[in-house]
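[1] got a predicted model here, sequence first, then my questions.
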Amino acid sequence: MTATVTDSARAPGGSRRAIALLSLSQGFYTIMTMLLVTVSALAGHMLAEDKSLATLPFALTFIANTATTIPASMLMARQGRRAGFALGACLGIAGALLAAVAIAMASFLLLCAAMVLVGMSNGFSVFLRHAAGEAAPRGGEARAIAFVISGGLLAALVGPTLAGASRDAISPYPFLGTYLVIAGAALLMLIAALALDLRKPAGTVKSLSGGLGAAFRRPRFVIAILAGITAYTVMNLLMTATPLAMVACGLDFTSTAQVIQWHVLGMFAPALIVGRLIERFGLMPMMLAGCLLMAMAIGVGASGISVWHFRISLTLLGLGWSALFVGATTLVSLSLLPAERGPGQAANDFLVFGLVALSAFFSGQLIERFDWATLTLSALPPVALTACALAWLWAMEGTRPRAIGV
């Protein structure tokens, strides 16, 4: 089954406005994600009888995210980015409001159902960065993608304040106010989505099963997916477990929120310049720098359990994620022909967020059964494997791979 789509969104007129709106949407999306990271494991721990299932609701957001990426991609290929992002925002509003009801009713199952809706919302929002690459002038993909991802800096600036102020805002229901704030962020995403005017991607979008054989035979596409998986899975494994680990170490909620703030700053503040650094130094060196920063984060995390160990480790983790994930997204864009873009992006995000879902779930299991040092060290092998793959690709294609078909 195919869906014929119109011209590329690379028209210069309006592209800056579109990229700015996408960056703003990314900011609201990241506020939602940051608040979920801060409270979901704690809310799950509060409601679940089996405390090892504390991270299950958060894991379900990624499972639903994964299941939604393919239909979201196909829907946006037919109806356009604006319609897709607006639908995703509506799902986020519904999911956050249902989570607030779950807290009021002390229902773990209802919280899980709410997180499925939020995850479906995220399944649309993950395409914000791809939309930026499509809207950018040719050669400016890395800078546009990085600028949109930098919209998450908004979350780092206001997220901890929102988390702290909303946690006990509605007594006697901890976290209910936080989920209402998440619903508000989703509403702002909806408003930004309705203001978008993006054309549909160029070419003909096919089902996921068709048209990708050639793409998967390109080593750079496979390595781009591996890099995206490593960046997001390692980051999510450690980030999701951090609130539980800090509570287990006797650290308070305010310290946890501040550590997550520094982590989010590390993720999104560098994105303001990562695109320019990629253009100056090359894609491969920046992605390898991301691997090095993540390895340093693992080393610091494994060496102690003070607030400063958590803060430095999570900040380095965010910096590494920024370099590696922006690079991976750019490499995906450079690895696909226009007709492969829709299914290729869907396949990439399906694999990335499918494994992220597993990391979110197993982080709760690991933190219950092992100590923090063991959990952090378990993230080192995929980082090392990715670094080796990127070094090989650098040797084969140089520091600046060219777009396929150019």
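    Sure, I can see it. Not measured: the values here are computed from a predicted model. Numbering: from 1, shown residues only.
[2] can we go C-alpha only for contacts and neighbour counts from here?
    Will do.
[3] buried sites along the longest helix that the chain contains?
    The longest helix of the chain (DSSP state H) is helix 15-47. Using 16 or more other CA atoms under 10 Å as the burial criterion, the residues of helix 15-47 that qualify are 15-16, 18-45, 47.
[4] same thing with stretch 377-391?
    379-380, 382-384, 386-387, 389-391.
[5] ok, those residues vs residue 137, which is closest?
    Nearest to residue 137 out of these is residue 390 (CA to CA; 26.0 Å).
[6] quick check: the closest one touching residue 284?
    Yes: with contacts counted by CA atoms under 8 Å, residue 390 reaches residue 284, the gap being 6.6 Å.
[7] so residue 355 makes contact with residue 233?
    Yes: Residue 355 is within contact range of residue 233, at 6.5 Å (criterion: CA under 8 Å).
[8] who has more neighbours out of the two?
    Neighbours per residue (other CA atoms under 10 Å) separate residue 355 from residue 233, with residue 233 holding more: 24 against 19.
[9] and the gap between that one and residue 154?
    23 Å (CA to CA, to the nearest Å).
[10] again with residue 121
    The separation that residue 121 has from residue 154, given CA to CA, amounts to 19 Å.
[11] residues in contact with residue 31?
    152, 154-156, 158-159, 182, 185 (CA atoms under 8 Å, 6 or more residues apart in numbering).
[12] circling back: can you tell me which of the buried residues of stretch 377-391 are in helices?
    Using DSSP H, those in helices are 380, 382-384, 386-387, 389-391.
[13] out of residue 121 and residue 154, which sits in the busier spot?
    Under the criterion of other CA under 10 Å, the comparison of residue 121 against residue 154 puts residue 121 first, with 31 against 21.
[14] next up, a second structure to put side by side with the first:
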Amino acid sequence: MSAAAPDVAELQRRVVRVLSLGQVLGGVAFGATISLGALLAADISGEDALSGFATASVTLGAALCAIPLARLAGARGRRVALTLGNAFALAGIALVITAAGVRLFPLLLVGIVLIGAGNAGNLQSRFAATDLSTGERRARDLATVVWSTTVGGVAGPLLLTPGEAIGAAIGMPPLTGAYLFSIAAQAAALVLYLVALRPDPLLTAQRLARDAGAEPGPRRERDHPIAARYAIAAVAASHVVMAAVMAMTPLHLQHLSHAADGVSLLVGLTISLHVLGMYGLSPVFGRLADRMGRVAVIVLGQAVFAAALVTAAIWPEEPAAVVVALVLLGLGWSASTVAGAALLTEASPLAIRPRRQGVSDTLMTACAAVGSVLAGVVLGQWGYGVLALLALVLVAVTAVLSPWGRIAAD
């Protein structure tokens, strides 16, 4: 086995490079898609109140397909699951463009659900980065792939204006031109995974595990179900805290601003800095998780969350404080989810790991959808400060339960 280690290490480096490039392409496609979904929903339905159905449909698609795609990965490998996710997204984009052309709202939602299914495949990339990784580098490799989302996430929305110009020139329905870039990016990612993700990292890891199990000596893999459950809960709770507060921040800033011309700039700057906080420092948190331990960095993330929420609760009427809170909220999410995903991976034997990863993604997206809806109610009834304090309860529970996530040395 030692002779094969260098080959496995080189394969892992190549896998991380391929997955990182795939995340850039997926981020470009998804960034443009999600930016247009709400606009198309409002335009086709004729009701601004129905624009939220676009975000809900994306979340529904991701939640419905996370577990099936994870099971498919366990049986057929990551390459098949990731390319199927890209195929779902391409089909969804085609339906969205068609729906815009025929002005059919239900067809639009079906297309957006399929795009959400594609995003479920995209989420698997971070777990695929850990299939062949050693414990010393697991969080770092995962965080590298997560960081790559920054590039596509920032570039995608910037393509809306040139995409609309190109779409208008070739006669596409209004608000759909940027989907040309989405189609190109998704198709490129599909080809990339089909061609370059060979040998498949998960199937290779399964083969190595079978070979190791056939050798004399103790088995290296053990199941740690309590730690795995804590990891799933910590990732879900962290995602709910981030999504609930972030989703209400643009509306809250709109209420605070007295100059209509300045609202878009303030909201855009705040969300951009928040996204930078979410992804920009993920490699740093990955390195910390490898050195300090997964649970320690999850707790660090909860401490950053607490700083963000206390800031928002004390100074909810100060735009500058809200911006600071959103940046800290992104950093807390990054630390907690990178370390939580790494903890879930190492707490689960390879045979059941994809299934648990799928459960984690399903729970994360579903809880965030519910949390965002409830956040709107809280904001309307009691305000932004109370929303921050209620989110702080989840942070406290996650921190208090952190001893459950510790894995004893074998």
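    Noted; the coordinates are in hand. All of these numbers come straight from a predicted model, not from anything done at the bench.
[15] show me which of the contacts of residue 31 of structure 1 are buried.
    Buried subset of these (neighbour count, 16+ other CA under 10 Å): 152, 154-156, 159, 182, 185.
[16] of all those residues, which comes closest to residue 345 of structure 1?
    residue 152 (20.7 Å).
[17] alignment lookup: the closest one to structure 2.
    Taking TM-score structural alignment for the superposition, residue 152 of structure 1 sits opposite residue 149 in structure 2.
[18] name the SS class of its match, please.
    helix (DSSP: H, G, I helix; E, B strand; the rest coil).
[19] does it touch residue 29 like I think?
    No: contact criterion CA under 8 Å: residue 149 of structure 2 and residue 29 do not qualify, at 10.9 Å.
[20] got any residues that touch both of the two?
    Common neighbours of residue 149 of structure 2 and residue 29 (CA under 8 Å, 6+ apart) do not exist.
[21] contact partners for residue 20 of structure 1?
    residue 148.
[22] now it: how far from residue 401 of structure 1?
    27 Å.
[23] try residue 61 of structure 1
    34 Å.
[24] ok, those two, which is more surrounded?
    Neighbours per residue (other CA under 10 Å) separate residue 61 of structure 1 from residue 401, with residue 61 holding more: 29 against 17.
[25] spell out which helix or strand contains residue 373 of structure 2, please.
    Under the criterion of DSSP states H and E, residue 373 of structure 2 resides in helix 353-381.
[26] that helix vs structure 1, average distance?
    Following superposition, helix 353-381 of structure 2 is found to deviate from structure 1 by 3.1 Å on average (mean CA distance after the TM-score superposition for structure 1).
[27] any chance of the ones in helices among the buried residues of stretch 377-391 of structure 1 in JSON lines, with distance to residue 336 of structure 1 too?
    Listed next are those as JSON lines, based on distance: CA to CA, whole Å:
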{"residue": "380", "distance to residue 336 of structure 1": "29"}
{"residue": "382", "distance to residue 336 of structure 1": "24"}
{"residue": "383", "distance to residue 336 of structure 1": "24"}
{"residue": "384", "distance to residue 336 of structure 1": "26"}
{"residue": "386", "distance to residue 336 of structure 1": "20"}
{"residue": "387", "distance to residue 336 of structure 1": "22"}
{"residue": "389", "distance to residue 336 of structure 1": "19"}
{"residue": "390", "distance to residue 336 of structure 1": "18"}
{"residue": "391", "distance to residue 336 of structure 1": "21"}
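[28] of these, closest to residue 219 of structure 1?
    residue 389 (9.4 Å).
[29] so what does the closest one match up with in structure 2?
    Counting by TM-score structural alignment, residue 389 of structure 1 corresponds to residue 401 in structure 2.
[30] who's in contact with its match?
    Residue 401 of structure 2 makes contact with residue 230, according to CA under 8 Å, 6+ apart.
[31] and for residue 302 of structure 1?
    Shown in contact with residue 302 of structure 1 (CA under 8 Å, 6+ apart): 372-374, 376-377.
[32] before we move on, what about residue 339 of structure 2?
    Going by CA under 8 Å, 6+ apart, residue 339 of structure 2 touches 139, 285-286, 289, 294-295, 297-298.
[33] just the element for residue 93 of structure 1, please.
    Counting by DSSP H and E, residue 93 of structure 1 is found in helix 81-105.
[34] which parts of that helix are buried?
    81-103.
[35] residue 114 of structure 1 versus the residue mapped onto residue 96 of structure 2 from structure 1, what's the distance?
    Matched across to structure 1, residue 96 of structure 2 falls on residue 99, judged by TM-score structural alignment. Distance, residue 99 of structure 1 to residue 114 of structure 1, by CA to CA: 5 Å.
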